[in-house]
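Q: No sequence on hand, only this structure:
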């Protein structure tokens, strides 16, 4: 299984309540898949996961929107022949304490992506 590690940058759009995470390095967008309701994963032209969007993010994480401007992230994406799985741990500061919020979602690999494991951290 091919392995990759990427640093990501994050942007939070308060108006649309959308959290965007994307790799630091430039890439050529190819397609998106919905891993779960309101969680979208983007792939580049080499079929590598390069961006993640979480719609209605403050509702998803049960936090005030300002808490999504700065957080820590440990995320892994596993692409297997039959499924795509995202396992992430967001560490969000709320009310002077840090809250660990797991995100574990997945879908079937019906677009025949090659098997790989990718790891991500917020830059």
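A: The structure has been received and is ready for your questions. Please read all numbers here as calculations on a predicted model, not as lab measurements. Numbering: from 1, shown residues only.
Q: going forward, measure contacts between C-alpha atoms and count neighbours the same way
A: OK.
Q: need the helices for the chain, in chain order.
A: 57-61 (DSSP state H).
Q: where exactly do the strands run in it?
A: With strands called from DSSP state E, the chain shows them at 2-13, 18-23, 29-36, 39-44, 49-54, 71-79, 83-94, 97-108, 116-122.
Q: Please name every helix or strand in contact with the fifth one.
A: Contacts of strand 49-54 with other secondary structure elements, assessed using 3 or more C-alpha pairs under 8 Å, 6 or more residues apart in numbering; DSSP states H and E, are made with strand 18-23, strand 39-44.
Q: who touches the first one?
A: To tie it back to what came earlier, the one meant is strand 18-23. For strand 18-23, contacts defined as C-alpha atoms under 8 Å, 6 or more residues apart in numbering pick out 6-13, 50-57, 68.
Q: also this one, for the comparison:
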């Protein structure tokens, strides 16, 4: 993933030479069109720069955190299903449920918690 998106922009540049503008150049083309890929690339670059920081190869703020501020906001891509019409749902479900409930009641397969297999508790 980094080979495809990050290396064409930063190449073999040392971690202490990577700036927030470089991170933006990597992420801007894919941030809105491929949001999951953009998130994964950002996460991997952030991890590499954090490790370089811990290893003493660079110092200061991780440029990924600064670059995120410059990225465009993603809109809500959630798609919801249309709601069922209540009246049609109730009439169709009641036509199924009522005969089933009547059969269960008449056969004695529904027991009250106050009974023991249909016999009153003593």
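A: Cool, got the structure. Computed from a predicted structure; not experimentally measured.
Q: TM value for the aligned chains?
A: Here the TM-score for the pair of chains, by TM-score structural alignment, normalised by the length of the second structure, is 0.25; 49 aligned residues with a C-alpha RMSD of 4.3 Å.
Q: Residue 97 of the first structure is nearest to which of the helices and strands packed on strand 49-54 of the first structure?
A: Nearest of these to residue 97 of the first structure, taken as C-alpha to C-alpha: strand 18-23 at 20.8 Å.
Q: What sits closest to residue 5 of the second structure if chain neighbours are left out?
A: Counting by C-alpha to C-alpha, 6 or more residues apart in numbering, residue 5 of the second structure lies nearest to residue 26, which is 6.2 Å off, once chain neighbours are set aside.
Q: Buried residues in the helix or strand hosting the one you found, which are they?
A: For residue 26 of the second structure, the enclosing helix or strand under DSSP states H and E is helix 20-31. Using 16 or more other C-alpha atoms under 10 Å as the test for burial, helix 20-31 of the second structure gives 20, 22-24, 26-27, 30-31.
Q: Tell me the one of these nearest residue 47 of the second structure?
A: Relative to residue 47 of the second structure, the closest of these is residue 23; by C-alpha to C-alpha it sits at 12.9 Å.
Q: Who are the contact partners of that closest one?
A: 42, 63-64, 67.
Q: again, only this time at 7 Å
A: Residue 23 of the second structure makes contact with 64, 67 under the criterion C-alpha atoms under 7 Å, 6 or more residues apart in numbering.
Q: Counting neighbours, which bits of the lengthiest helix in the second structure end up buried?
A: Ranked by residue count and defined by DSSP H, the top helix of the second structure is helix 86-107. Across helix 86-107 of the second structure, burial judged by 16+ other C-alpha under 10 Å covers no residue at all.
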